[in-house]
Every structure is written in C-alpha cells, then in structure tokens.
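>>> got a structure for you, letters missing:
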C-alpha cells in the first residue's frame, strides 16, 4: 500500500481508505493517537477523504495550518470559513497547551528549558520572530514577549524594544530567542553581532543578557553554549 509524504495512505481506490464513520469508531475504540493526519482532520471537521487530502497538499501537511489563514483553508471546495475556523481554533488550542506549565513561573536552569518553553509556538513560523524572556533573580520566568517580526531570513531589533519591558518589570536578566523559518538553527553572522550589541546595551541598563537561542524545526542552538558571545 503506497503512502504519501505525511505517511498516510495515498488517495486512490476507495478500498484503500476508511469512511468517516469507520475512522471515528476506530478513534473511539483505540484512541485518537491511532489516526493519521488526514483522519484527524476528517474527524475534526467532518469532511471527506478527497477534500482532506486536497487541503493537506495545499498547506503542505499539518505544519501548514499554523500559518494558513481562514481564507486560505476555506479556499478548498467544500470546507468553508466555519470549518476553516474550527481548524484554526484547534491549532490555537494545541499551541496554548504546549505553552501550559504546571508551575506558574517556570525556572530556567538550562537552554533546553527555554527551548521547551518556546519551541512549540516558534518552530513553524514563516517569518523571523524575535522574542525576549524576562527572568527574576531566581531565574523564574516573569514574562515573555515578541519584540520584532521580520522577514523570511531577518528580524530588525532595537535595544529600546528589547529592554523596555525588562526595565518596567524589574527583570534581573533576559534571554533572547528567535526562530529561523528555514528550520536550520545555525546562527548567522548577524545573529552573533546583534547578540553582542544587546549584551553591551544590557550592561549599560544593568540587565544581563544570559543567552541567545536560535530555534529551528525541532532543534535549537544556544549561542552561549557555542561560545559565540
């Protein structure tokens, strides 16, 4: 049986895939984890296999739902804006759950802790987002914010925007985080230069820049661990 690039059964003869009722019954009996990507979308919005496969091809799989607009999803015949909004709501719920922590103010002990905090929401972004994580004297997260949204391969950031809330919220130190939409977290020369400039600015205002993480698709690089600043 042939499968597509998402690991799902290729669209073909009807005998190669199940009806919506059969898929739902399987999910009820064996759990939703037994359903592939196409079957999950079918179950969520109640559309046929052919339309779901068309949607997945249009978006490039589940990650495409993150950046697709309601209008882009609704452009597939038979879906419409209501079902498109259901899919976007499901993505938003997933992202919020990914950020949820049992501890209200998680403690950052290592770069991996920061990656765990932000990887879910940043790995699929189609433009560079530059974020700042504010920490108190116990390295607990006080606040996190996006200070700049750029293009496919760059994000202009000014020290004023980076330190504005850090000063307002009495942060002891900050960690810089930005994503590479290419999925490759290798720091660029510009990434290193920006980090050094912001580190010097931090010395002036009395707020230490602890690290700068570059987020890729499931991977990250800590500039501090690499000795790059």
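Received, thanks. Keep in mind that this is a model prediction, so the values were computed, not measured.
>>> drop to CA atoms for contacts and neighbour counts, all remaining ones
Will do.
>>> Break down this structure into its helices, ranges please.
20-30, 37-45, 49-59, 64-67, 70-74, 80-99, 111-122, 159-168, 189-205 (DSSP state H).
>>> in the fourth one, what counts as buried?
Pointing back at helix 64-67 there. 64, 65, 66 (16 or more other CA atoms under 10 Å).
>>> And residue 154, how far from residue 130?
9 Å (CA to CA, to the nearest Å).
>>> Nearest to the spatial middle of the chain, which residue is it?
Of all residues in the chain, the one closest to the mean position by CA atoms, centre = their mean is residue 121, 2.5 Å from it.
>>> nearest spatial neighbour of residue 180, skipping sequence neighbours?
Closest residue in space to residue 180, ignoring its immediate chain neighbours: residue 216 at 5.5 Å, by CA to CA, 6 or more residues apart in numbering.
>>> Share the number of residues neighbouring the one you found, please.
Neighbour count of residue 216, defined by other CA atoms under 10 Å: 23.
>>> right, and it touches residue 177 too?
No. Using CA atoms under 8 Å, residue 216 is not in contact with residue 177; the gap is 10.9 Å.
>>> Tell me how far residue 152 lies from residue 170.
Distance from residue 152 to residue 170, by CA to CA: 33 Å.
>>> so what's residue 106 up against?
By CA atoms under 8 Å, 6 or more residues apart in numbering, the contact set of residue 106 is 140, 141.
>>> And it, how close does it get to residue 26?
38 Å.
>>> Residue 80 now?
Per CA to CA, residue 80 is found 26 Å from residue 26.
>>> try residue 163
Taking CA to CA, one finds residue 163 at 52 Å from residue 26.
>>> likewise residue 213?
Going from residue 213 to residue 26 by CA to CA gives 41 Å.
>>> So for those two, which residue has more residues nearby?
A side-by-side neighbour count of residue 213 and residue 26, using other CA under 10 Å, places residue 213 first with 24 against 15.
>>> so what's the more buried one up against?
111, 115, 175, 176, 177, 178, 220, 221, 222, 223.
>>> Alongside the first one, take a look at this:
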C-alpha cells in the first residue's frame, strides 16, 4: 500500500515549517472563501495566524475582499524589524484600488508573542480607515497575531 505521507520524494509536500503554515493558510482560505465567513473574527484570526505567525520580524498584511467579503487577495505589504514596521497609507490605498476591493482586514504580527495593540497600532488603523473611507472601502478589522490573536473590531476599536 502506498502512503503519500511517507513518500519523502514527492515534491508537492511542504518541507519547512513556513511552507507547512503557508499550506495550512491556503487550505483555510479556500474553505473560508467558499463559505463567505471572512466576517467571522475567529476564522479570520486562524487564517492570519497561519499566514503571519511564523515570521521573526513584523509583517503588515491586508486581506482585500469583494463586496460579499470573499477574499480577492491577501498581500503582505510592509516588512519591519522585530518590534516595528512602517506602514504607508498611500501604498495601502494603491493596493486596494489595484484589485478593486470593497472591504479590507488589516493584520500584522508581533514576533514577541504579545498581541496587545500598541498606541501606534491604534493610530495607524485610524489613519488607514480614514484614507480608505475617502474611496468607500470598509475596514472590517485589524488583527494582531501573537500567541493569542487580538481583533481590534472585537474590542470596539474599529
């Protein structure tokens, strides 16, 4: 009997921890996209944990969604250091317009594992929400990935 999990020569199986996480995120995205549940904070947190949880430096990403909140594209836009990443509203607006997104969910990781939103996290969320509001794009959430992901929307900060 052939067992595909034992066959190490199969090239389509992930070989590193980051590849495993990326594969898991792809599976979740496919499942969620068909079920239209990216408005569910827990499902979104799971997806983003797999996408960003393995990084050793801060990465800021944007889930760009259509009007039914189905994922058009997840894009990692900014890469920082172990405790900060510079985020530029102009670049976020350009990316959103490129794919004609109707709504977005922001995300970034805290490599320290501490998911509490900083004052800078709250400020950039406000700036981005204002910038995207000018072009009628809704900000649904900003999720910070750490040991336990935090949704700013669930905390009433969006």
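Sure, I can see it. Not measured: the values here are computed from a predicted model.
>>> Same check for the contacts of residue 213 of structure 1, but in structure 2.
Counting by both residues aligned by TM-score structural alignment, their matches' CA atoms under 8 Å, the members of the contacts of residue 213 of structure 1 that carry over to structure 2 are 115, 175, 176, 177, 178, 220, 221, 222, 223.
>>> Now distance to residue 185 of structure 1 and neighbour count too, for those residues, in a markdown table please.
Listed next are those as a markdown table, based on distance: CA to CA, whole Å; neighbours: other CA atoms under 10 Å:
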| residue | distance to residue 185 of structure 1 | neighbour count |
| --- | --- | --- |
| 115 | 12 | 21 |
| 175 | 16 | 20 |
| 176 | 14 | 22 |
| 177 | 11 | 26 |
| 178 | 9 | 26 |
| 220 | 5 | 25 |
| 221 | 6 | 20 |
| 222 | 9 | 23 |
| 223 | 10 | 21 |
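>>> if we take those residues, which one ends up nearest to residue 158 of structure 1?
Set against residue 158 of structure 1, the nearest of these by CA to CA is residue 176 (12.4 Å).
>>> which residues touch that closest one?
130, 131, 132, 133, 209, 211, 212, 213 are the contacts of residue 176 of structure 1 under CA under 8 Å, 6+ apart.
>>> residue in structure 2 matching residue 212 of structure 1?
In structure 2, the residue matched to residue 212 of structure 1 (TM-score structural alignment) is residue 142.
>>> could you list every residue that touches its match?
Residue 142 of structure 2 sits in contact with 105, 106, 107, 125, 151, 152, 153, where contact means CA under 8 Å, 6+ apart.
>>> Am I right that the last one is in contact with residue 140?
Yes. At 7.1 Å, residue 153 of structure 2 counts as touching residue 140 under the criterion of CA under 8 Å.
>>> between the two, who's got more neighbours?
In this view residue 153 of structure 2 and residue 140 are compared by other CA under 10 Å, and residue 140 has more residues nearby, 21 against 15.
>>> Please tell me how far that one sits from residue 130 of structure 2.
13 Å.
>>> next one: residue 110 of structure 2
Separation of residue 110 of structure 2 from residue 130 of structure 2 (CA to CA): 24 Å.
>>> the more surrounded of the two?
Comparing residue 110 of structure 2 with residue 130 by neighbour count (other CA under 10 Å), the higher total belongs to residue 110, at 25 against 16.
>>> Show me what that one aligns to in structure 1.
By TM-score structural alignment, residue 110 of structure 2 lines up with residue 180.
>>> how about residue 63 of structure 2, what's its partner in structure 1?
Checking with TM-score structural alignment, residue 63 of structure 2 has residue 133 as its match.
>>> coming back round to it: for the kept ones among the contacts of residue 213 of structure 1, which two are the farthest from each other?
175 and 220 (13.8 Å).
>>> before we move on, back to that, spit out the contact partners of the match of residue 110 of structure 2.
123, 127, 128, 152, 153, 214, 215, 216.
>>> Weed out the non-buried ones from those.
Here, 16+ other CA under 10 Å leaves 123, 127, 128, 214, 215, 216 buried among those.
>>> May I see the residues you listed organised as JSON lines, with distance to residue 72 of structure 1 added?
Listed next are these as JSON lines, based on distance: CA to CA, whole Å:
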{"residue": "123", "distance to residue 72 of structure 1": "21"}
{"residue": "127", "distance to residue 72 of structure 1": "18"}
{"residue": "128", "distance to residue 72 of structure 1": "21"}
{"residue": "214", "distance to residue 72 of structure 1": "29"}
{"residue": "215", "distance to residue 72 of structure 1": "26"}
{"residue": "216", "distance to residue 72 of structure 1": "25"}
